[in-house]
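# Please find the sequence and the predicted model below.
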Amino acid sequence: MTGATDPVYLDYDQARLDLNYNQGAWASNAEEIIAWYRSASLEAHRKLACRHLAYGEGAAECIDLFPAASPGAPLVVYVHGGAWRMLDRMDSAFAAEAVVGAGLNFAVLDFASIPAARLPEMVTQVQRGIHWLAGHAGELGFDPRRLFVIGHSSGAHLAAAALTADTPHRIKASTVAGALCASGAYDLEGPMLSARGKYLDLTAAEIEILSPIRHVARLDCPVLVAYGEAETDEYRRHARTFHAALQAAGKTSTLLLAEGQNHFEVSRQLAVRDSVLFDKLSKVMPTLSVQSRF
């Protein structure tokens, strides 16, 4: 007979595991920052030129592209978070002004979320969106050799899964020059055993296919793995173990710690020019190209 405090995953009992996938419980300013995502994104749309593009026929299969001032600049593609079921492109352009100001193109890649889509479909939408952008680099005015993908929270999982999942829409080698995965979960067993499992509703086979840490051998680009000092225990573990797995597989990985930052504050660093995330991004992007290394 098992008790309420018996481990259900690693050394977590059910209550502690659920708490570790409830980032809001660890961040008293979560609602404030989520509101800022939207207000700062609306301000970016007000101040910057933006092209609204469609990579598919679905209502959510669209991209907002904020072009750099100079043609042929690199492209940063942002995959938003939201626990796989919240937020959209209009909450996700908050870094546009800083990124474009650094001489880079910035694209917000949108996709359907739970319950409108299941997680496997969301991963393939991100894959298709990245493929679409890479295939239209000439007309969109960016350097196809310097396409960089960023994901935060569930978006970090989606970005990493898009680069590793063997689906019919698997991203071709040498499409993506580099990736920044911030505050993500890279093995879906933990989320599925937590309270989030009720809406994720994944089969064992889907957990296997869509857990990036299990397929790091498929990655063919360098990865920045970032996390906040004030993240949950589990999200700090995800970052460290994903980084270690990449290194063990002979991949190029850099682990970035955002000191003092909670889960929601980490993504906000992408809009702050002197933050550790933005500083690293702005340094690697101008010289990064397909098959190069940090």
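Structure received.

# okay, CA-based contacts and neighbour counts for the rest of this
Noted.

# Give me the neighbour count for residue 119.
Look at residue 119: counted by other Cα atoms under 10 Å, it has 23 neighbours.

# again, but for residue 172
Counted with other Cα under 10 Å, residue 172 comes out at 11.

# how close does it get to residue 221?
Relative to residue 221, residue 172 is positioned 11 Å away (Cα to Cα, to the nearest Å).

# mind listing the strands for the stretch 101-250 of the chain?
105-109, 142-152, 178-182, 223-228 (DSSP state E, counting those that start in this stretch).

# how far does the longest one sit from the chain's center?
In this case it means strand 142-152. Chain-centre distance of strand 142-152: 12 Å, with Cα atoms, centre = their mean, to the nearest Å.

# ditto for stretch 106-119
12 Å.

# Contacts for that stretch next, please.
By Cα atoms under 8 Å, 6 or more residues apart in numbering, the surrounding residues in contact with stretch 106-119 are 59-68, 75-80, 84-86, 88-89, 92-93, 96, 99-100, 122, 125-126, 129, 199-200, 202.

# try this one side by side with the last:
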Amino acid sequence: MTIDPELDKLYNVRAAIPDHMDIFADWERRAANFSKAVSGMLDLSYGAGERAKLDLYLTENRDAPLHVFIHGGYWQAMDKSQSSFLAKAFLDAGVNVTMLGYDLCPTVTLRELTEEIRQAFVWLWQHAGKHGYDPRKIQISGHSAGGHLVGMLLATDWSSYGLPADVNPIHSAIAISGLFDLTQLVPTSINNKLGLDMDEAKSLSPLFVEPQNICPFLLVVGGDESSGFHQQSDNLKKVWGNRFEQLDRMNAVNCHHLSVVAQLAQKESALFQWATRQLESWRIVL
């Protein structure tokens, strides 16, 4: 398919952030320092894929909540270990943390990748008793491509995965700079490794599917990001808004596509405060 230069520019994150390699290097340093200071249960397999693994960091408080983070990288780059530093603020607040890994495109299709993330969530829900976190308080978050995957988890009928039909397993959710209308990406260079046609892109887009998990949901975008990312979240809020009791939309001031996710590591940030406030106050549905 012919590349649309305007859409390609809207979603070309690295071109919009000239110092992105320096930022990634800083993430690597912060992750390495975190790994030296905090021990975790690393590379737990939840599926058959080579990268279908997760890292689990536990507090001393049994039955504390669990925050699950899904990294970005347009479904074709990055790794769970690069985001590990985001866990520290949650751990300090008494919240357990999981960093999810997944196989990347084009090794797997985006449909297969999405299914892996669903398998990961089922694994986490089923292993709550073993590892000592509260299955009634599992909060999910994701950045960029990870934000898309958060949307797809919210659109999942978990009864077809063996979870009790009367349980809403997702306590609360955060999509950071998420991608919810994948048809926008079909005529871009991002699609070179995804191989999506319009029909498949639509079927894998949260914007065009019904949410199944109704819980507090936050859509956040960096204030300095392109109009494409703002439109993605604005459109999802418009379409899904009447289905949720609480669907919040936040602009992170003076943040671009990479600095916005780092707000999860800042205890004083509005993003972190929203996340922990939900875990403290939202009702538990039995």
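Cool, the structure landed. Since the structure is predicted, the reported quantities are computational estimates derived from the model, not experimental observations.

# Quantify their similarity with the TM-score.
Here the TM-score for the pair of chains, by TM-score structural alignment, normalised by the length of structure 2, is 0.91; 281 aligned residues with a Cα RMSD of 2.1 Å.

# still on that earlier bit, output the strands of the stretch 101-250 of structure 1 in CSV; the columns should cover distance to residue 265 of structure 1 and mean neighbour count.
Listed next are those as CSV, based on distance: least, Cα to Cα, whole Å; neighbours: other Cα atoms under 10 Å:
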stretch, distance to residue 265 of structure 1, mean neighbour count
strand 105-109, 19, 27
strand 142-152, 11, 24
strand 178-182, 11, 28
strand 223-228, 8, 25
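
# List buried residues within the contacts of stretch 106-119 of structure 1.
Using 16 or more other Cα atoms under 10 Å as the burial test, those include 60-68, 75-80, 84-85, 88-89, 92-93, 96, 99-100, 122, 125-126, 129, 200, 202 as buried.

# list the contacts for the alignment partner in structure 1 of residue 115 of structure 2?
In structure 1, the residue paired with residue 115 of structure 2 is residue 124, using TM-score structural alignment. Listed by Cα under 8 Å, 6+ apart, the contact set of residue 124 of structure 1 reads 162, 167, 169-170.

# again, but for residue 216 of structure 1
Per Cα under 8 Å, 6+ apart, neighbours of residue 216 of structure 1: 164, 245-246, 249.

# Can you flag the buried ones in those?
164, 245-246.

# Output those in CSV; the columns should cover distance to residue 212 of structure 1.
Compiled in CSV, these are given as follows (distance: Cα to Cα, whole Å):
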residue, distance to residue 212 of structure 1
164, 6
245, 10
246, 10
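
# with those residues in mind, which one is nearest to residue 238 of structure 1?
residue 245 (10.4 Å; Cα to Cα).

# Quick check: the closest one touching residue 213?
Yes: counting by Cα atoms under 8 Å, residue 213 is a contact partner of residue 245 of structure 1 at 6.7 Å.

# State the distance from residue 265 of structure 1 to residue 23 of structure 1.
For residue 265 of structure 1 relative to residue 23 of structure 1 (Cα to Cα), the value is 11 Å.

# same question, residue 112 of structure 1
Distance from residue 112 of structure 1 to residue 23 of structure 1, by Cα to Cα: 22 Å.

# Show me what residue 55 of structure 1 aligns to in structure 2.
Aligned partner of residue 55 of structure 1 by TM-score structural alignment: residue 46.

# measure its match to residue 83 of structure 2 for me?
Applying Cα to Cα to residue 46 of structure 2 and residue 83 of structure 2 gives a distance of 19 Å.

# Please apply the same query to residue 115 of structure 2.
22 Å.

# and the strands of the stretch 101-250 of structure 1 as TSV, adding distance to residue 258 of structure 1?
Listed next are these as TSV, based on distance: least, Cα to Cα, whole Å:
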stretch	distance to residue 258 of structure 1
strand 105-109	22
strand 142-152	13
strand 178-182	10
strand 223-228	5
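
# So for residue 19 of structure 1, which of those sits nearest?
Closest among the strands of the stretch 101-250 of structure 1, once you apply Cα to Cα, is strand 223-228, at 16.8 Å.

# In structure 2, what stretch matches that closest one?
By TM-score structural alignment, strand 223-228 of structure 1 lines up with residues 217-222 in structure 2.

# Equivalent analysis for stretch 261-275 of structure 1, please.
Under TM-score structural alignment, the match for stretch 261-275 of structure 1 is residues 255-269.

# For the match of strand 223-228 of structure 1, give me every contacting residue.
172-178, 229-230, 233, 237, 244, 246-257, 259-260, 271.

# Just the buried subset of those residues, written out for PyMOL, thanks.
Only the buried entries of the contacts of stretch 217-222 of structure 2 go into this PyMOL selection, using 16+ other Cα under 10 Å:
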select buried, resi 172+173+174+175+176+177+178+229+230+233+237+247+251+252+255+256+257+260+271
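
# Among the buried ones among the contacts of stretch 106-119 of structure 1, which ones are in strands?
62-66, 75-79 (DSSP state E).

# Looking at the residues you listed, spot the one nearest residue 19 of structure 1.
residue 79 (24.6 Å).

# Tell me which residue of structure 2 lines up with that closest one.
By TM-score structural alignment, residue 79 of structure 1 lines up with residue 70.
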